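Asks: sequence? don't have it. structure:
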């Protein structure tokens, strides 16, 4: 079951696929917007993923903070409430940030074959 309030009885299948995939990203790992879209079955959907995640309701339990821009770059500005929350959450999970980037080789998530 998804932990996002739904305003209609049925959710858009693309959003549902995105939310289900995002919910699988484990603590201490990150994915890029484009990678998350691809894993959810949508090729070249990085911008759509970003817009959709920006519309998550306050207090969602989905790990939105584990989604970063290409190359591990944090896209939420430092000094903004969302940017500071993302940085704090990533650090709390043991993810080191260097120059507002995450080392994707170390912290990038690669879903195991057969898991979704």
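Replies: Everything's here; your move. This structure is a prediction, so every number in the text was calculated from the model and none was measured. Numbers count the residues shown, from 1 in each chain.

Asks: could you use CA atoms for every contact and neighbour count after this?
Replies: OK.

Asks: end to end, how far does stretch 93-101 reach?
Replies: 15 Å (Cα to Cα, to the nearest Å).

Asks: quick one: buried residues of it?
Replies: 95, 96, 101 (16 or more other Cα atoms under 10 Å).

Asks: who touches that stretch?
Replies: Outside stretch 93-101, the residues that touch it by Cα atoms under 8 Å, 6 or more residues apart in numbering are 27-29, 71-74, 87, 90-91, 102-103, 107.

Asks: try this one next to it:
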């Protein structure tokens, strides 16, 4: 993975305000890599090697949380982002609009 790309992604993630979420594809567009939402997800899965970033604020295009990361729901709820009964985040209500 390219460190410069990783830091561009993580810098964009740092901009997401508390209580809001962004999607992987939204972050990809913000860093000029429109077709690379999966690469954004990969960067976020390794973010701990680069420092502390609010990666919990990034969800998929339908509002689903990252698989296997139970703490994500807790962190979002602490910031006031409530989950729907399906366990998803309402993008209509919580999506960040930079």
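Replies: Ah, there it is. Here the structure is a predicted model, which means the values were calculated and not measured.

Asks: tm score of chain vs chain?
Replies: Overlay of the two chains. TM-score (TM-score structural alignment, normalised by the length of structure 2): 0.88; 96 aligned residues with a Cα RMSD of 1.7 Å.

Asks: among the contacts of stretch 93-101 of structure 1, which two are most distant?
Replies: 27 and 71 (18.9 Å; Cα to Cα).

Asks: max-length helix in structure 2?
Replies: Counting by DSSP state H, the longest helix found in structure 2 is helix 3-14.

Asks: what range in structure 1 matches the next helix or strand after it?
Replies: Later in the chain than helix 3-14 of structure 2, the nearest helix or strand by DSSP states H and E is strand 22-23. Aligning strand 22-23 of structure 2 against structure 1 (TM-score structural alignment) gives residues 31-32.

Asks: for stretch 35-46 of structure 2, same thing?
Replies: Using TM-score structural alignment, stretch 35-46 of structure 2 pairs with 44-55 in structure 1.

Asks: circling back: from the buried residues of stretch 93-101 of structure 1, which single one is nearest residue 34 of structure 1?
Replies: So of the buried residues of stretch 93-101 of structure 1, ranked by how close each gets to residue 34 of structure 1 (Cα to Cα), first place is residue 101, at 16.2 Å.

Asks: what's the closest non-adjacent residue to the closest one?
Replies: residue 73 (4.4 Å; Cα to Cα, 6 or more residues apart in numbering).

Asks: what does the one you found align to in structure 2?
Replies: Superposed on structure 2 with TM-score structural alignment, residue 73 of structure 1 falls opposite residue 64.
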